[in-house]
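K.L.:
Please work out how this folds:
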Amino acid sequence: MLQSPYRDLHASLKQTFPASQLITDPLRTLAYGTDASFYRLVPKIVVVVESEDQVQELLAQCKAFNTPVTFRAAGTSLSGQAVSDSVLGLLGDNWDGFKLSDDQSRVSLQPGVIGGQANAKLAPFGKKIGPDPASINAAKIGGIAANNASGMCCGTAQNSYRTLSSMRVILHDGTLLDTGDQTSVNLFRQSHSALLNGLRQLRDDVQADPVLAERIAKKFKIKNTTGYSLNALVDYDDPIDILQHLMIGSEGTLGFIAEITYETCVEHAHKASAMVYFETCEIAAKAVQLLKNAPVAAVELVDRPGLRSVQDKEGMPAFLKDLPDDATALLIEVRGEDETELQDKIVQATQSFAHIETVHPVEFSDDPNVCARYWGIRKGLFPLVGAMRETGTTVIIEDVAFPIEHLAAGVVDLHKLFKQYHYDEAIIFGHALEGNLHFVFTQDFNTESEVERYGKFMDAVCEMVVHKYDGSLKAEHGTGRNMAPFVEMEWGVDAFALMRRIKNLFDPEELLNPGVIINDDKDVHLKNLKPLPASEEIVDKCIECGFCEPKCPSRHLTLTPRQRIVGWREISRRDAAGEDSTALRDLYVYQGMDTCAACGLCATACPVGIETGSLIKMLRGREAGKGSTRLGQWFADHYGVAMNATAMGLKAADLAHGILGSKVMQGMTDGMRKISGDRMPRWTPSMPSGISFKPEPSVEQDGDVVIYLPSCASRTMGPARNDVQKTPLPVVTERLLKRAGFQVRYPDGLNDLCCGQPFDSKGLTDVATGKSNELSEALFKASEGGKYPIVFDTSPCSFRMKGMNGDSLNCLDMTEFMHDQVLPRLHIQKQNRKVAIHPTCSTQKMALDVKMKAVVEACVSEVVIPEGVGCCGWAGDKGFTTPELNAHALRKLNRSLDGISEGYSTSRTCEIGLSEKAGFPYRSIVYLLDECSR
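P.N.:
The predicted structure is shown next:
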């Protein structure tokens, strides 16, 4: 139960916010009490805000009840700045605005746009945004700007502060200022003269103190996100400019950034990279200083422990194991507008340090695969430590910067501190051109002595960085709670006093993200530490970074993969401690298990490779019990009978649909489903008709042999009644394959065969494996021991059987077979049509989405992959049993379908939900190839 004032605030919020946007249940508030840092603060209320008006309303309500509020975008922050034990304002779906200027020189982005998505939209114009944090494919613009996040290539010249053009900002009193709109600016100058006069006074005070002004300028010559952006008081005179630049890096403590307009940066198409090895860190640091003046885009440093951690990985050069104990590598990247410029820059970069001896000859490569391997080494270091840590410990990544002339000495001193405080597994890497180093280590927070060790270590690090080298304690990760106690140490009394004045000007009641950046508690960095207890081995290595979340179809409906792990960890912790977990378990059934698509896309973004769906399927298996296992086994043993019954049921439903019509049928079935307590599967007008496909006996013919495996869905589910296409997929597929000159064969006992996917999704692992093995044996026999290719017309089936059989059988998805072997044999009559395609989760996991698009592009003039649609959420049968998951996953589908009346995919069940939401049929890509090759 909420206590006052939160109880009263919640009651007031319910008058203006939809119930779905107010979250108070203990499972989801726990989930939102976690970000990528090692802190946890569980909010009392999570309020999903969908518009500027709602942000203003929330601020007004929190002010009326004197309750603090913290705004959160993606929650990928590493310093504890996106968690709160009060009110958490969470960005909803509607903050994805993108507007590019006519000359592509500026782009306006709302705070919910993911950085990587912004770059994907800018890429066709040869542009990108300046900031490039490692989390760019998960981090949102609001967080990137509010933390002044940078990254590997942007340095200090292309971060949010330097590339800011204008912004829309909402202040603590609800006032909206658009710095790019002169009318808004003029009104603000009148209504907020006191604030602007305060900023003028701050500017004047700094300029009247040349020592302080010089210190501020010097501090920002290297990366620095400790405290507020005091350089705004040095760089700008107009208080409007000062205001908007102070918002950069303010971590939500001064206001809410509702939109930011960036000056875009050039994204060169031609790139080359080299991994250069030096005998010692000191030698590498000399090369860095020389490269600072060379035309390089990035220089990343990796120390010897870091290299040692990857030297046994596949694809790593053998000589890594023989490098000296103090060896250090520099990963250097150059970029050019064309090949000539690229080669010229390679020469210049190489010559800049040619007189410095390297362990191996310098070799630049413009081969994308080689470059990807180099960058894979660098980007894999943080998650590698996370994956190798002892269960129950936390992986910590700290973020400091030294003046570049002290880079080598800083590395040496950090290694000394690692040894002194027994962080033997710690590694160092970072953005060498900026003197920016990350060091990663594991920490046990489960005992007082371990917390004390961490505290003493951080004290020593701060003392060394600040007093010995006058460096930055936070170069790009933001101050947060993690470094708040040390802001005054780094900046000094006078500069810190300026920061207090800034906070008081913008937030006099201290309700905006209190405790972040400015905090008088010198031990706050040692409090509210997040437990990472053992729960299940398959997810224990999760570092809760949140990289997985954009891939999840249930994000914003219930939980994300990260949140499912957080919830199950807490349930496991309570069980181990003898505490009551009933309330969380009851909520977890629906939020954690029932609404998980178990699609596996989360693993494609996870730095540690965790597939949260595997956890959920395991838990489903436990919940199912022996009765469900026996029932599942019966279906597996009588699969042909079950498929025949399914086909008959679909035929009956289709007949009723024809008699009653869609409207009456929908109303009747919805009513029956409601009466059944949602136990009856949902019916939709896009429901397939029933078929019972049985192949004709094979006839010897000329042509290359191919083994064709129509999936269960393809064998029982025909086109929907409202689809003009009436021929079942297996018939069309066989016809197309024969047209391409192939001899089509089927495995014996086809009607009883199944890849096991339907059972696996229910957590019936043994039953699923039994069906997979049965299919493998039939395919082995049909292909004469793997002699012939085996083609699956449904991507989830091909993905599963590829994983089950490895290289023993030549299992191919229809997409790759059509692209590689069928398309070249056909005469295609390209149509002037615009169509949509949906790469299934399995298609994406097999990295076949590019080939899928290429197949369709060979047939039609324009192909659209709807933005914001990953997994469709149908998840085998979830569209029948948990239709809200499918509806939520496809909520953005229609935004991209103007002028389109047909869609294509490679999974019959996925196509049901896609067809319903789109309002036109989705079919297998085989139909399109067949039509265009007649």
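K.L.:
Please make it C-alpha for all contacts and neighbour counts, starting now.
P.N.:
Fine.
K.L.:
quick one: Gly671 is in a strand?
P.N.:
No. Using DSSP: H, G, I helix; E, B strand; the rest coil, the assignment for Gly671 is helix, not a strand.
K.L.:
I'd like to know how many residues surround it.
P.N.:
Number of residues near Gly671 (other Cα atoms under 10 Å) recorded here: 12.
K.L.:
wait, what's in contact with it?
P.N.:
Not one residue lies near Gly671 by Cα atoms under 8 Å, 6 or more residues apart in numbering.
K.L.:
how about a cut-off of 10 Å?
P.N.:
665, 678 (Cα atoms under 10 Å, 6 or more residues apart in numbering).
K.L.:
run this one through as well so I can compare:
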Amino acid sequence: MELVYQEFITRLAISVESERIVIDKAKMLAYGTDASFYRLTPKVVVRLKSLDEVIYTLKICSELDIPCTFRAAGTSLSGQAVSDSVLIALTDDWRGHKILDGGDRICLQPGVIGSDANRYLLPFGRKIGPDPASINSCKIGGIAANNASGMCCGTAQNTYQTLDDMTLVFADGFVLNTADETSVSVFKNQKRDLIKGVESLCDTVRSNLALEARIRHKYRLKNTTGYALNSLVDYCDPIDVIKHLMVGSEGTLGFIAEITYKTVVEHAYKASALIVFNDIEQACRAVSALASEPVAAVEMMDGRAMASVADKAGMPAFIKRLDLEACALLIETRASNKAQLLAQCEQVKETLLPFFVIDSIDFTSRADTLAMLWGIRKGMFPAVGAVREVGTSVIIEDVAFPVELLAAGVRDLQQLFNQFKYDEAIIFGHALEGNLHFVFTQGFESEDEIERYGDFMDAVAELVAVKYQGSLKAEHGTGRNMAPYVELEWGQDAYRLMQEVKRLFDPRGILNPGVILNEDSQCHIKHLKPMPKADELVDRCIECGFCEPVCPSRTLTLSPRQRIVLYRELQRREAAGEREEVKALAKVFEYQGLDTCAATGLCAERCPVGINTGELVKKLRRAKYQKFTPIARWTVEHFDTTTKMVKFGLGANQQAQKILGDKVVGNLVNGLRSLTQGATPAWTPQYPAVNRHKPASFSARSERVELATEPPLQKVVYMPSCASRTMGQQLGNREQRSLTQVTESLLQKAGIAVIVPLALNEQCCGMPYDSKGMTEVADKKSKQLEERLWQASEQGRWPVLMDTSPCAKRSIEQFTKPIEVFEPVGFAHRYLLKHLHITPTDEAVTLHVTCSSRRMGLENTMLELAKVCTPNVIVPEHIQCCGWAGDKGFTTPELNMAALTSLKKQLPAECQRGFSNSRTCEIGLSHHGGIPYQSIFYLLDEVSTEKGE
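P.N.:
Reported below is the predicted structural model:
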């Protein structure tokens, strides 16, 4: 490492903990990857948790002339979030928000995810203006720094237009809070050169009428190419100019430490329609007609785009019949009341009467149909990514034409696709603004392919920027991708103005160099990201990062995207015969990639192409755990004995706690773990006592006579999980009954007879084996359970209740016979509530929705069930998975700790109990939450009585 970086690290370590300064080469490769098709590996990655740390770091970088790049969520597409120097990421401490003026404004830190900001505003009927497609993953810092917009945002509701105030940190560490008069006064006094420079820039524009006209013309359209020069004509006050120049500056002018938005209305009523025309020309004429109508969005999709999703499940049948000339418009209208919405729908339909429509889906507000319609549009980018040739990248470009020239622009783009043989390319986009995205696949492994891409981009630039006077980047940011073409689009005068902006704000050139402005005309075809074949389970990954917010290990080791990056690199090195490099990386990957992955599959729910990185991890774990397979097979054949051994251990722990106390037991057990270097389990005081209750079949108390369309459930097969059969409650819980007892209590109250399978203690769903990649052993155990439940349920006549959600989920996925399997929440909602009398409590409780429940689509159902029991339910933010992950809480407790770091501080003092539906998860939740967690069945049993006649 260069001496200057060693000095940087030494000085940085004075204020930043060593674990947040990353210098390991493998980790830097993983952490340095973003959603673009560029690859730069940082020399240092630093994760900062406070404004003071940002100031300190920037001062060091400035003094040492070290370049640095800020990274938010890394979902940017143009190469603006990668660095070969210092990459600055933010910890989860940057998630603060304040609602102002009854929701008319919101103050946000840069680490707030966009969809979270809208969730905070929802009770006020408001939202932030920008609505990028990545809003569930991207963060406010990136939204503002890229001036991201979206499907409905247009040019009127982006960050530039809805900005109120900012707190900024400049390249030398100086801070300006534009909402604070004192801060502004100090800034004007101490940064006079910058103030004068901004005033001079404004004067330069006003004295050059042609340049002023050029700037105004460029912002008729969506435009994020270059710097926001419109700030020089829209504002006179230098503070206003400065904060608006920061919007879309992609971290090249300063760091946005806080931003206050003026919010916009979130209409409660929405309706959408899909209208298909013969060709592009008809569709574009319809767009022009709709421009003056009450529409919130008009999304255009060409024939190839429609064909790309035709085979997806749930698509309308007519899509398969469309030819490549067809063009569809997805139209949305919004209103504050139902009557207004209906009137607007009729108004839009009347506007479209003169146009010949070949197929359509009429305006609807049905949630399922709306999801299907917008699923068509949102599925197009990943549809191309899913079918691309292994080793190629998916590239999405982002241009804007004058709306009146949209049809001609589309035709010319399609001609370029044919000319350069991008046969798979599709076009879709925000037609009202003339903003189109085109998606194609590109390999970068040969010089010929790189040359083809470079020639194609030259042709696109001439077409869009010169022939049509459009925008080469409408909303994705300039980055490295369009930096060589900024002068072509803007002209010499405007380009020189941008160079002056950069020199004025960043005289040393340390902030994200090479982004937006780059003197290298070939920078867009350098540092291209390799996408080597790795494994069919993950080869479709486009490295977008949408998976990261739900991953429990993302702050400990790696996210799913980063695991795939490292695994791809491992396979590349192996193919290249780099034996020593493979050995070194494999050692890192074993812990970072395999040991600390929860393998819950939540990533698949967020992944646009449905990749479950956990499946790859389990596959790779097979080799690691192969030596333990004989032991696993023995436990399968002697599961009752295994269960008894676990019970003995729990009983011994229980006695030791009572006799020796928690402190002594903890020192002994965790001391042994330290001596064995993690080979023995970790211990916490929340370990459960042994469950000595033996579930048994019983009959219903009485016959129920009900007038209902669905006959009452008479019997259920109760299959307690091996966890609930062995584990009781932790010492000190006010409720010491085991889950099996509580479940029986509820079923008795509801008058449902219980069938307990024979040889119960031999049964297991196979989850403990599956999580270690022992697929054959796991499947054998699952099959054995299925046969036993098939018999107990009288060949599927009666449903099966499993009292923990992970076991139910795995069984639902694995069983081949028609057995209806429920976990607690789904069963209670379907069968219990209607047979119980509920007297709600007003106690404040917290709820943890397990990852298995989320994947089964039960999140809302679980919240509804909790609110039936008490209206005062707290669901902590940003905890999608507890990280216990089967037995990881015992063997890799740091994963559980990382996943639940924010739990305790989110629980108010009046909240003294938590509820979930997985016994093992509840151990870690209790430990890190500081309050006991139990199954939601405990809460339901507490507030319910038998329903009278």
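K.L.:
Provide the TM-score value for the superposition.
P.N.:
Once superposed, the chains reach a TM-score of 0.99 (TM-score structural alignment, normalised by the length of structure 1), with 932 aligned residues with a Cα RMSD of 1.2 Å.
K.L.:
Helices of the stretch 501-650 of structure 2, start to end?
P.N.:
560-575, 579-589, 602-606, 613-625, 629-637, 639-660 (DSSP state H, counting those that start in this stretch).
K.L.:
Rebuild the ones you listed as a markdown table, extending it with mean neighbour count and distance to Arg503 of structure 2.
P.N.:
Shown next, in a markdown table, are the helices of the stretch 501-650 of structure 2 (neighbours: other Cα atoms under 10 Å; distance: least, Cα to Cα, whole Å):
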| stretch | mean neighbour count | distance to Arg503 of structure 2 |
| --- | --- | --- |
| helix 560-575 | 22 | 35 |
| helix 579-589 | 15 | 41 |
| helix 602-606 | 21 | 40 |
| helix 613-625 | 19 | 44 |
| helix 629-637 | 15 | 63 |
| helix 639-660 | 16 | 66 |
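K.L.:
Out of those helices, which is closest to Trp683 of structure 2?
P.N.:
Proximity to Trp683 of structure 2 (Cα to Cα) singles out helix 639-660 among these, at 9.8 Å.
K.L.:
now for that closest one, which elements pack on it?
P.N.:
Helices and strands touching helix 639-660 of structure 2, by 3 or more Cα pairs under 10 Å, 6 or more residues apart in numbering; DSSP states H and E, are helix 629-637, helix 662-675, strand 688-690, helix 722-726, strand 727-730.
K.L.:
Mean per-residue distance, the helix or strand hosting Val233 of structure 2 versus structure 1.
P.N.:
In the assignment (DSSP states H and E), Val233 of structure 2 maps to helix 231-234. Compared with structure 1 after the fit, helix 231-234 of structure 2 shows a mean deviation of 0.4 Å (mean Cα distance after the TM-score superposition for structure 1).
K.L.:
how far apart are the next helix-or-strand element following that helix and its match in structure 1?
P.N.:
For helix 231-234 of structure 2, the following helix or strand on the C-terminal side (DSSP H and E) is helix 238-246. Taken over the aligned residues, the distance from helix 238-246 of structure 2 to structure 1 averages 0.3 Å (mean Cα distance after the TM-score superposition for structure 1).
K.L.:
Next secondary structure after helix 238-246 of structure 2?
P.N.:
strand 255-262.
K.L.:
superposed on structure 1, where does the next helix or strand after that next one end up, distance-wise?
P.N.:
Per DSSP H and E, the first helix or strand lying C-terminal to strand 255-262 of structure 2 is strand 264-265. With mean Cα distance after the TM-score superposition for structure 1, strand 264-265 of structure 2 departs from structure 1 by a mean of 0.7 Å once superposed.
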